[in-house]
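1. Next input, structure requested:
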Amino acid sequence: MTRAVFSRRGERWRVEMDGHADYDPGHDVVCAGCSAIVYALANYLRGVGAERLEERLEPGEVRLEAEGGGAVAAAFQMAAVGLEEIARQYPEHVQVKKSENFF
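-> You can find the predicted model right below:
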């Protein structure tokens, strides 16, 4: 199962995602969809010059953390919405949690 946890502390935003969806090993479109969302988030954060960007993008393990309001906040929130939609469609393969103050 892929698990994603979104949190924020003030203007410090974070997502941690680990595991594999195991929907269809070798052809796992669920895992690919989750990966596409967090890789797009990472590239966007680099592109907008997010402050204090920290990243780890490894197979089965993602950690992204950045500071900022506006564009940074919106990007993390959009990624959460995208992963939540995948989790709705594949609840046995993806789980998303958000801190209470995330939105």
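2. going forward, measure contacts between C-alpha atoms and count neighbours the same way
-> Will do.
3. Do a quick rundown of the helices in the protein.
-> Remark: helices assigned in the chain by DSSP state H are 29-47, 70-89.
4. Go through those and name the closest to Val62.
-> Among these, helix 29-47 comes nearest to Val62, with 7.8 Å by C-alpha to C-alpha.
5. One more, so I can put them side by side:
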Amino acid sequence: MRRTSILAPVLLSVGAVLVAPAIPAQAETALETIAALEAAGYTVNIDRVGSAPLEECVVTSVRNPQTVTELARVEHHDGPFGFGGDDDDHGRLVPVVVSRSISVSLNCAG
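-> Predicted structure coming up:
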């Protein structure tokens, strides 16, 4: 029996590429916006104007989402949860997300 070389969580991350980050609601604080983006799997790059603490900052923009993918080989699986199809599926390549980043601009002028 042939085995799958990619686990389900990795395949689920490929589907996440298709979902764009939501623009934060005005009621969210800068810390809540950053935490939500990190929870969604992003590395958050912050640029800010002013020196107030993050608790006092206002998000002015969320932009430039970047996704880095690599191709991974998927082997055909004959089991009950296999991918199905004929033997032509053996060894096909699928994109797998390896990192995601996004930029957040803050106004911390107070």
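6. Give me the TM-score for this pair.
-> The TM-score (TM-score structural alignment, normalised by the length of structure 1) is 0.26; 49 aligned residues with a C-alpha RMSD of 4.3 Å.
7. one step back: redo the helices of structure 1 as JSON lines? Include mean neighbour count and distance to Arg56 of structure 1.
-> Listed next are the helices of structure 1 as JSON lines, based on neighbours: other C-alpha atoms under 10 Å; distance: least, C-alpha to C-alpha, whole Å:
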{"stretch": "helix 29-47", "mean neighbour count": "17", "distance to Arg56 of structure 1": "9"}
{"stretch": "helix 70-89", "mean neighbour count": "17", "distance to Arg56 of structure 1": "16"}
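8. Adding distance to Glu55 of structure 1, write those helices out as CSV.
-> What follows is the helices of structure 1, written out as CSV (distance: least, C-alpha to C-alpha, whole Å):
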stretch, distance to Glu55 of structure 1
helix 29-47, 8
helix 70-89, 13
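9. For the most centrally placed residue in structure 1, list the residues it contacts.
-> Nearest to the geometric centre of structure 1 sits Val38, at 4.5 Å (C-alpha atoms, centre = their mean). Applying C-alpha atoms under 8 Å, 6 or more residues apart in numbering to Val38 of structure 1 gives the contacts Val62, Ala79.
10. Fine by me, we can end here.
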